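Trainee: I'd like to go over a predicted model; first the sequence, then the structure.
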Amino acid sequence: MPNLSKLVNKHTISLATSAAMPVIGMLVLSLMAHNLSAPEFGNYIFLLVTILLADTFRNGFVQTPLIKFYAGTGFKTSAEVAGSAWHVGLMQTFVFVGIDAIVYFAYPSKSPDIETTIQWFGIIYLTTLPGAIASYILQAEEKFGRMLLLQVINQGLFFLFILALILLHKISFQTAVYAYFASSAVTSLFTIVVGWAKVKSMRFRSKEMGSKLAHFGKFSVGTSISSYLLRSSDTFIIKLMFNPALLAVYYIPQRLMEIFEIPMRAGVAVALPELSAAVHKGDERDVARIMKRYAGMLTVMLIPIAIVAFLLAKIVIDILFGKQYHESEAVNIFRLFMCYVMLMPIDRFFGITLDIINKPQLNMLKVIIMLVVNVAGDFIGIWLFHSLYAVAIASLFTFFAGAIFGYWALKQYLKFTIRDIFTLGFQEIKSVIRHLLEKSKPEHKEA
């Protein structure tokens, strides 16, 4: 494998970047849950979910198109893409800020907390734009060390602000909102000052490139929204069909699945710019090779982890969530989830490869098919078996549907087989392990 040391370093930094945000975020949420009243904490979660939903639009409309058209290009094209992405990002942000302003002045809220949420959403969303675009550009340039630093600055500042408010006994929903705004503002200002956000590239924007980004982005947004609904559909259906107490039972294994999302996000972050560069070179064989390499490596790596997690599910849930859950359906639901872990990297990389080869409409269709299968499977399973297990089993069919459609769609444009993915993935993992073992050996110098 060429440039093995570079590949391992990129994966290590990308993995740290992918892990930094959820780990620090979970720590902050824990602090706030212990120091805010239940209504105030609920208001903060509502604001956070609203911002994350709006970020889903931004990521779909700006992030994926920027990386696709930016990575592997020369200075002139990359500057044009960055400038046009800034223009598209600003237009999309102003639409959301405008809607927020209309709601703020038209909605006669009697609750100061809801009024604070509506008032600050638009301000925060606008403030986070430079930091978001900087992170997209850094990912396209494969500068994962800087991405990690950006995450640490943003999440680290927010953690310190919240900790200071708690120590000063000033923590409340409103002061938490101020802390969120302050950390976002400092991060964005930092990216502008050091040049990572490439604000000056706006003078290179073009109408043609802006149209290309927007055209691609409309499908990417459709994919992002469908993915969000896919992740949330089980929660809504369980809340509708079962006792609300069972929602926590299902939420536990769902939350544990985020462990597997960390290496997946890291792999996607590294693979996206490589895939884009190969597409710009017109090298279809290299596109297929990169897709097979990353999908295969992640699959081979996750299979033994999934087996161990399957065997230790009861112990893990007991330690993390208490004895009241290790005798519940949560243990076996988590074990059912482990049965389709091997499909997750393949499904994810089929999707992003469809995006990168300029077939975002097929990726969107893939996710919509998965959403339909999941919702239909949930209702049919619950109707037949009246059990939470039916919802978990429906997820198996969901990922099978996505992987089958993704395989069929990609086969129209690239030459590969499922066997290729496993074979190359196993070879790459062996090469990485061999490289790490050789690197760890002490060097013997001749006397």
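Mentor: Okay, I see it.
Trainee: from here on, contacts and neighbour counts on C-alpha atoms
Mentor: Noted.
Trainee: centre-most residue in this protein?
Mentor: The centre of the chain sits closest to Arg265, judged by C-alpha atoms, centre = their mean, with a distance of 6.0 Å.
Trainee: verify the contact between that one and Ala16 for me.
Mentor: No. At 10.5 Å, Arg265 does not count as touching Ala16 under the criterion of C-alpha atoms under 8 Å.
Trainee: what about His169, which helix or strand?
Mentor: Under DSSP states H and E, no helix or strand contains His169.
Trainee: got it, and Leu247?
Mentor: helix 245-256.
Trainee: and the next helix or strand past that helix?
Mentor: Downstream of helix 245-256, the next assigned helix or strand under DSSP H and E is helix 258-280.
Trainee: for the helix holding Leu247, the distance to its chain's centre please.
Mentor: Centroid separation for helix 245-256 versus its chain: 20 Å, with C-alpha atoms, centre = their mean, to the nearest Å.
Trainee: distance of the residue nearest to the centre of the chain from Ala20?
Mentor: 12 Å (C-alpha to C-alpha, to the nearest Å).
Trainee: again with Leu410
Mentor: Distance from Leu410 to Ala20, by C-alpha to C-alpha: 33 Å.
Trainee: before we move on, what about Ser135?
Mentor: Distance from Ser135 to Ala20, by C-alpha to C-alpha: 14 Å.
Trainee: between the two, which is the more surrounded one?
Mentor: Ser135 (23 against 19; other C-alpha atoms under 10 Å).
Trainee: once you drop chain neighbours, what's closest to the more buried one?
Mentor: Distance criterion C-alpha to C-alpha, 6 or more residues apart in numbering; nearest residue to Ser135, sequence neighbours excluded, is Met147 at 6.0 Å.
Trainee: my read: the one you found touches Ala16, true?
Mentor: No. Met147 lies out of contact with Ala16 (C-alpha under 8 Å); the separation is 9.9 Å.
Trainee: which one of those two has more residues nearby?
Mentor: Here Met147 and Ala16 are compared on neighbour count by other C-alpha under 10 Å; more neighbours surround Met147, at 23 against 19.
Trainee: next, count neighbours for Val8.
Mentor: Residues within reach of Val8, counting by other C-alpha under 10 Å, total 14.
Trainee: I meant to write Met364 there.
Mentor: 24.
Trainee: pretty sure it contacts Gly217?
Mentor: No. Using C-alpha under 8 Å, Met364 is not in contact with Gly217, being 11.1 Å away.
Trainee: overlap in contacts of those two?
Mentor: Taking C-alpha atoms under 8 Å, 6 or more residues apart in numbering as the contact criterion, Met364 and Gly217 have no common neighbours.
Trainee: give the contact list for the nearest residue to the residue nearest to the centre of the chain once chain neighbours are set aside.
Mentor: Nearest residue to Arg265, sequence neighbours excluded (C-alpha to C-alpha, 6+ apart): Ser18, at 6.2 Å. Contact analysis of Ser18 by C-alpha under 8 Å, 6+ apart lists 262-263, 265-266.
Trainee: try this one side by side with the last:
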Amino acid sequence: MKLKQLGKKFNNIHFLSLLTNGSVAALGVISNALLCRALSLNDRGEWLVFLTTFLTVDSLRSGFLTTAFIKFYAGAEKEKADRVAGSSWFIALVITLGICIINIPTWFIAGHIKDTGLSLFFKWVGINMLVSLPYFMAICLLQAQARFDKLLRLRLFNIICFIAFILILYFANLSTTQYTIYAYMLSFAISSMVALLTGWSQVQTFSKKSREHILELYHFGKFSVGTIVSANMFWTIETYIVRYFLGPAALAVLDIGVKLLEIIEIPLRSFAASGMPLLSAAYNNNDPQQVLTTMKKMIGMLTVIMVPVILVTIVFAEIPISLLGGGKYVHTEAVNLFRIFLVLCLLFPADRYMALTLDAIHKPRVNFYKALVMLAVIVIADIIGIQLTGNIYGIAYASPFPIIIAILISYYHIQKYTPFRFWDIYRFGYQETWKNLEVIKKRFTKS
């Protein structure tokens, strides 16, 4: 009986959402660890150029549709939901085919591009977008339906396919950038086939598209796509700067230092998923103090909890780098870069949840223009950092500037909504953390 009750507690959308993010992140770390061992530093650097560029182009589709689709599909009656799904399929297909058409002339010039990663991107971007389309639509639909159990299965299937192909290439002694890209495309093609066969992609709704819903999705998506693409451009710009100033090997070393930080993204995303409804409800109830309290709790508590974890990880930084990258990365700059980025992580909650608060109080334009300012600062700071140091540490030293500027911009605009002192966030977070620890302690004492 207790096991059934426990199962019911865990069988909810919040736990399944966290489980999905956590599982995919864990398998992502495993796939990266395998690539670190299978590919040389140069090959992995070229793979990162390809992947980063592809994900930036893919964000045109995901940025345009994901938020807009969920907004208009979730909670709608079946007839309207089908029309929204069909209209989304139409827009996604138009974007995908548009990229495929552009890819036709770039295919012929790809052979003249010296950079291997970019050359392979210009060859395969169209096909990659096409084979991943049903998978992408299924992900959107399952999110909108809050079917996180199916979403978990589909995303796990996709990444497990990729890991399996990496292992096959490794044991067949065929681990190169080009074959890794083939494995990436094949994993999406198989996942898309599963999405079509299971009906999760709902391709049959394409015939129910309507001009009204296409325009509705378009007018919403044209604003959301700018913010998403701008956010994706941060790492893309750094990728190109490092690649062309320091080479692909330096890019591979930098990525190892950054990649492990994705684990911190798990609680950040989970807090965001549960915090956004609370912030929106407080704003809709015209309660600025509750908006402020929710924001301070999310930022303050998570930062306080992160401090001891980060301190311990800094001391033993060689261990996770060795586990992820293997011996070839331990004696590079990757370990110290990881330490620097860990300290920088303490700013992530303030940056992320202040941006979330701006969305909740209906100021998404501030986030968009803030992203553009951050892009400009990243370019300037990275180039100056590399010129001053002459090595990869220049990127690490430049990294705090765009985040600090983003926090200051967010702080200024939230202040206009409801005044507060910045450092009160961490004082409040410390107090709330201790309160929760006392409650947990009392429960254990009673039991």
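Mentor: Received, thanks. All values reported here derive from a predicted model rather than from experimental measurement.
Trainee: coming back round to it: can you list contacts of the helix holding Leu247 of the first structure?
Mentor: Applying C-alpha under 8 Å, 6+ apart, the set of residues contacting helix 245-256 of the first structure is 235, 238-239, 317, 321, 325, 328-331, 333-334, 337, 388.
Trainee: need the buried ones from those selected in PyMOL.
Mentor: Paste this into PyMOL to select the buried members of the contacts of helix 245-256 of the first structure, with burial taken from 16 or more other C-alpha atoms under 10 Å:
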select buried, resi 235+238+317+325+329+330+331+333+334+337+388
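Trainee: just checking, what packs against the longest helix along the first structure?
Mentor: The longest helix of the first structure (DSSP state H) is helix 207-241. In terms of contacts (3 or more C-alpha pairs under 8 Å, 6 or more residues apart in numbering; DSSP states H and E), helix 207-241 of the first structure is packed against helix 38-58, helix 64-70, helix 75-106, helix 245-256, helix 360-385.
Trainee: which one of these lies nearest to Lys198 of the first structure?
Mentor: Each of those has some distance to Lys198 of the first structure by C-alpha to C-alpha; the shortest is helix 75-106, at 7.2 Å.
Trainee: tell me how far that closest one lies from the chain's centre.
Mentor: The answer for helix 75-106 of the first structure is 21 Å, by C-alpha atoms, centre = their mean.
Trainee: and Ser18 of the first structure, what pairs with it in the second structure?
Mentor: Aligned counterpart of Ser18 of the first structure in the second structure: Asn21 (TM-score structural alignment).
Trainee: wait, Tyr136 of the first structure
Mentor: Alignment note (TM-score structural alignment): Tyr136 of the first structure maps to Cys140 of the second structure.
Trainee: and for its match, nearest residue in space, chain neighbours not counted?
Mentor: Closest to Cys140 of the second structure by C-alpha to C-alpha, 6+ apart is Thr66, at 6.0 Å.
Trainee: and what of Gly60 of the first structure?
Mentor: Val221 (4.2 Å).
Trainee: Asp55 is in contact with the one you found, correct?
Mentor: No. Counting by C-alpha under 8 Å, Val221 of the first structure does not reach Asp55; the two are 10.4 Å apart.
Trainee: the more surrounded of these two?
Mentor: More neighbours surround Val221 than the other of Val221 of the first structure and Asp55, with 22 against 18 (other C-alpha under 10 Å).
Trainee: residue in the second structure matching that one?
Mentor: By TM-score structural alignment, Val221 of the first structure lines up with Val225.
Trainee: so what's that match up against?
Mentor: Val225 of the second structure makes contact with 59-60, 62-64, according to C-alpha under 8 Å, 6+ apart.
Trainee: could you do Cys339 of the first structure as well?
Mentor: Counting by C-alpha under 8 Å, 6+ apart, Cys339 of the first structure makes contact with 306, 396.
Trainee: now which residue in the second structure aligns to it?
Mentor: Match for Cys339 of the first structure (TM-score structural alignment): Val343.
Trainee: which SS class is its match?
Mentor: Three-state assignment for Val343 of the second structure (DSSP: H, G, I helix; E, B strand; the rest coil): helix.
Trainee: roughly how far apart are it and Phe234 of the second structure?
Mentor: 19 Å.
Trainee: if we go by neighbour counts, what in stretch 60-74 of the second structure is buried?
Mentor: For stretch 60-74 of the second structure, the neighbour count (16+ other C-alpha under 10 Å) marks 60-70, 72-73 as buried.
Trainee: no wait, stretch 312-322 of the first structure
Mentor: Under 16+ other C-alpha under 10 Å, the buried positions of stretch 312-322 of the first structure are 313-314, 316-317.
Trainee: quick one: Gln155 of the first structure and Met26 touch, right?
Mentor: No. Counting by C-alpha under 8 Å, Gln155 of the first structure sits too far from Met26 to count as a contact (10.5 Å).
Trainee: who's more crowded, those two?
Mentor: Gln155 (23 against 12).
Trainee: that one pairs with which position in the second structure?
Mentor: In the second structure, Gln155 of the first structure lands on Ile159 (TM-score structural alignment).
Trainee: now do the SS call for that match.
Mentor: Per three-state DSSP, Ile159 of the second structure ends up helix.
Trainee: in contact with it, which residues?
Mentor: Contacts of Ile159 of the second structure (C-alpha under 8 Å, 6+ apart): 24, 27-28, 31, 187.
Trainee: if I look at the nearest residue to Val330 of the second structure once chain neighbours are set aside, how far off is Leu254 of the second structure?
Mentor: Excluding the flanking residues, the one nearest Val330 of the second structure by C-alpha to C-alpha, 6+ apart is Ser322, at 5.8 Å. In this view, Ser322 of the second structure and Leu254 of the second structure are 14 Å apart by C-alpha to C-alpha.
Trainee: please look at Ser230 of the second structure and Val373 and confirm they touch.
Mentor: No. Contact status for Ser230 of the second structure versus Val373: not in contact, 9.9 Å apart, counting by C-alpha under 8 Å.
Trainee: the more surrounded of the two?
Mentor: The neighbour comparison of Ser230 of the second structure against Val373 (other C-alpha under 10 Å) goes to Ser230, with 22 against 16.
Trainee: residues near the nearest residue to that one once chain neighbours are set aside, how many?
Mentor: Excluding the flanking residues, the one nearest Ser230 of the second structure by C-alpha to C-alpha, 6+ apart is Ala371, at 6.0 Å. When neighbours are counted by other C-alpha under 10 Å, Ala371 of the second structure registers 23.
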